[in-house]
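**Q** build the 3D model from these lines:
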Amino acid sequence: MTLPVNVGVYGGGRMGAGIAHAFLLAGTSVTVIEADTTTAAAAQDRVDASLAKAAALGTLLGSVEGVRARLTVVTDPTALAECGLVVEAVPEIVELKARVLARIEEFAPTAMLATNTSSLSVDQMAAGLARPDRFLGLHFFNPVPASDLVEIVVGAKTAAELVTDAQKWVVALGKTAITVTDSPGFASSRLGVAIALEAMRMLEDGVASAEDIDSAMTLGYKHPMGPLRTTDVVGLDVRLAIAEHLAREVGARFEPPAILREKIAAGHLGRKTGQGFYTW
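**A** As a prediction, the model looks like this:
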């Protein structure tokens, strides 16, 4: 199965804009839904900037204007009616995601649904849907345009045919899929957060500097970016939310260290605020 002709993205923040970018580059028409005209304009600007960067890098087929013509950013969810797939990309709050997914299902009754979550339960979100068999997780990674990976998260009621379709969609996006069953943190977040939390504890204990801890992983284990710098890029607040979720679901080994809470309390959220474990 090729990509749906029309794809919806509910939420035009950093991740939503990146997901929209990925589908636009693959040739689909994309409708982004935002809460109000201000956030809709900001979402449009994010996608425009992303497309301009792709053009500068030579990864955009066609003109920015031609690709942009396939993008619609609106506040009215009835615009999702013709979409074959809608990806929810609102903040990592399970109750919010569940409400949004039910809303999408109302306005796009024939669409396949996906949640872009890094750790929350797909089955918990599916419980409120009329068609849970047409729902799964598509965990894109930040920044979406540069990332090669998409984690497909299979719920207990997800239809096998949908999983097969999703694997083909990821290939069509020029990315690689891994497929996991719904479980706390899936594969990527569980491993990534475990390494990041231990790196924070090492920094807290004075084992080494942030730079040297990161170099141990980039040079010693060929990670493209160290765990502390990655945390800055992802956002310390995002890491904290995932760690707290994993601590509740998996156990105390995921309990966030004091240094993470202290930095967040000081407003140091990483790259987006200019200060985290590094100065940006």
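**Q** from now on I want contacts and neighbour counts done on CA atoms only, so please keep to that.
**A** OK.
**Q** for the stretch 51-200 of the chain, which segments count as helices?
**A** Secondary structure of the stretch 51-200 of the chain (DSSP state H, counting those that start in this stretch): helices at 64-68, 94-107, 122-126, 160-172, 188-204.
**Q** pipe those helices into CSV and attach distance to residue 20 per row.
**A** Output for these, formatted as CSV (distance: least, Cα to Cα, whole Å):
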stretch, distance to residue 20
helix 64-68, 11
helix 94-107, 16
helix 122-126, 21
helix 160-172, 13
helix 188-204, 22
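**Q** relative to residue 226, which of these is closest?
**A** Nearest to residue 226 among the helices of the stretch 51-200 of the chain is helix 188-204 (8.6 Å), distances taken as Cα to Cα.
**Q** other residues contacting the closest one?
**A** 118-119, 151, 184, 208-210, 213, 227-228, 231, 239, 242-243, 246, 254, 256-257, 259-260 (Cα atoms under 8 Å, 6 or more residues apart in numbering).
**Q** then stretch 210-222?
**A** Contacts for stretch 210-222 (Cα under 8 Å, 6+ apart): 199, 202-203, 223-229, 277-278.
**Q** what is the neighbour count of the residue nearest to residue 234 when sequence neighbours are not counted?
**A** Nearest non-adjacent residue to residue 234, counting by Cα to Cα, 6 or more residues apart in numbering: residue 142, 7.0 Å away. Here the number of neighbours of residue 142 (other Cα atoms under 10 Å) works out to 16.
**Q** distance check, residue 142 against residue 13.
**A** Distance, residue 142 to residue 13, by Cα to Cα, to the nearest Å: 11 Å.
**Q** one more sequence to fold, the one below, so I can look at both together:
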Amino acid sequence: MNVGIIGSGTMGSGIAQVAATADCTVKLYDTNQEALGKAKSALEKILLRLIEKGRINTEEKNRIQSNISYVDNLKDLSDSDLTIEAIVENLNIKKKVFSELETYVSDDCIIASNTSSLSIASIAASLERPERCVGIHFFNPAPLMKLVEVIPAIQTSKEVLDKSVKTIKDWKKVVAVAKDTPGFIVNRVARPFYGEALRVYEEGIADFATIDAAMKSVGGFRMGPFELMDFIGNDVN
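**A** As a prediction, this is how the structure comes out:
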């Protein structure tokens, strides 16, 4: 399968690694050459760490890297069977990219967004063939997090949904099909978690470190709410 990833930031490069590990031919696209260079260097470091931990060998590292090419022209994704957009969470920018992308790819290409909460139906509306659009939401870090939300818009065809679910399962991920509502499943549940933590701090009940420590030691969470917000990045989430 030929996979095009739009955006070489943390999520885009992570998804590219997942697809390449599953032996897909991946093109990672970004308009910024420096960002592409950083993504390539970051992957090298990640794979070397995996070798050190005994999770992969040198042959597997070389295979994964050879499956990814780095491109700065959207037209280079024209042979994609699946594209996944992972750029800034701005609806207008996403719609502009999707509209241009559709002019390059085949009629059978699935055009997906990794948005964490924006309306898939609104993104799909930018396409001439909105039935090919679907949400495929990975969590950070994509290579480690098993869960992937697959979100059909009201326009999404059953064929596109079924093919998307099968592909993500083939990539050794656990799929949760969610309705196209704000935040989908995980982020909708997580918002009150963050919100209540902020209220506890604002009311002077405890400081950031204490709240995080309590939620980890007593609540059993792997990360406290403030640690998690910092890790995800409030500026991009």
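**Q** average distance between the strand or helix carrying residue 26 of structure 2 and structure 1?
**A** Here residue 26 of structure 2 sits within strand 25-29, counting by DSSP states H and E. In the superposition against structure 1, strand 25-29 of structure 2 averages 0.7 Å from its aligned positions (mean Cα distance after the TM-score superposition for structure 1).
**Q** so where in structure 1 does that strand end up aligned?
**A** Across structure 1, the stretch matching strand 25-29 of structure 2 (TM-score structural alignment) is residues 29-33.
**Q** if we can go back for a sec, filter the contacts of helix 188-204 of structure 1 down to the ones in strands?
**A** Residues of those located in strands (DSSP state E): residue 151.
**Q** could you flag which of the contacts of helix 188-204 of structure 1 are buried?
**A** The neighbour count (16 or more other Cα atoms under 10 Å) marks 118-119, 151, 184, 210, 213, 227-228, 231, 239, 242-243, 246, 254, 256, 259-260 as buried among these.
**Q** deepest-packed of the helices of the stretch 51-200 of structure 1, please.
**A** helix 122-126 (a mean of 22; mean count of other Cα atoms under 10 Å).
**Q** what range does that one cover in structure 2?
**A** Going by TM-score structural alignment: helix 122-126 of structure 1 matches residues 120-124.
**Q** and for that stretch, what's in contact with it?
**A** 91, 94-95, 98, 113, 130-131, 133-135, 151-155, 180.
**Q** kindly recompute the last result at 6 Å.
**A** Here stretch 120-124 of structure 2 makes contact (Cα atoms under 6 Å, 6 or more residues apart in numbering) with 95, 130, 133, 153.
**Q** that stretch vs structure 1, average offset?
**A** Mean for stretch 120-124 of structure 2 is 0.6 Å (mean Cα distance after the TM-score superposition for structure 1).
**Q** columns distance to residue 21 of structure 1 on top of the contacts of stretch 210-222 of structure 1, output as TSV?
**A** Converted to TSV, those look like this (distance: Cα to Cα, whole Å):
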residue	distance to residue 21 of structure 1
199	32
202	37
203	36
223	25
224	23
225	23
226	26
227	26
228	27
229	24
277	29
278	28
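**Q** contacts only, for the residue nearest the centre of structure 2.
**A** Nearest to the geometric centre of structure 2 sits residue 138, at 3.9 Å (Cα atoms, centre = their mean). Shown in contact with residue 138 of structure 2 (Cα under 6 Å, 6+ apart): residue 148.
**Q** how about it, what's its match in structure 1?
**A** Match for residue 138 of structure 2 (TM-score structural alignment): residue 140.
**Q** residue 96 of structure 2 now?
**A** When structure 1 is aligned by TM-score structural alignment, residue 96 of structure 2 is paired with residue 99.
**Q** now swap in residue 170 of structure 2 and tell me
**A** In structure 1, residue 170 of structure 2 lands on residue 172 (TM-score structural alignment).
**Q** equivalent analysis for residue 54 of structure 2, please.
**A** In structure 1, the residue paired with residue 54 of structure 2 is residue 58, using TM-score structural alignment.
**Q** and if you look at residue 111 of structure 2?
**A** Match for residue 111 of structure 2 (TM-score structural alignment): residue 113.
**Q** would you quantify the distance from that match to residue 163 of structure 1?
**A** For residue 113 of structure 1, the distance to residue 163 of structure 1 - Cα to Cα - is 12 Å.
**Q** can you check residue 119 of structure 1 too?
**A** 18 Å.
**Q** count the neighbours of the match of residue 54 of structure 2 for me.
**A** Neighbours of residue 58 of structure 1 (other Cα under 10 Å): 10.
**Q** and if you look at residue 139 of structure 2?
**A** 19.
**Q** list the contacts for it?
**A** Residue 139 of structure 2 touches residue 145, counting by Cα under 6 Å, 6+ apart.
**Q** against residue 48 of structure 2, how distant is it?
**A** For residue 139 of structure 2 relative to residue 48 of structure 2 (Cα to Cα), the value is 22 Å.
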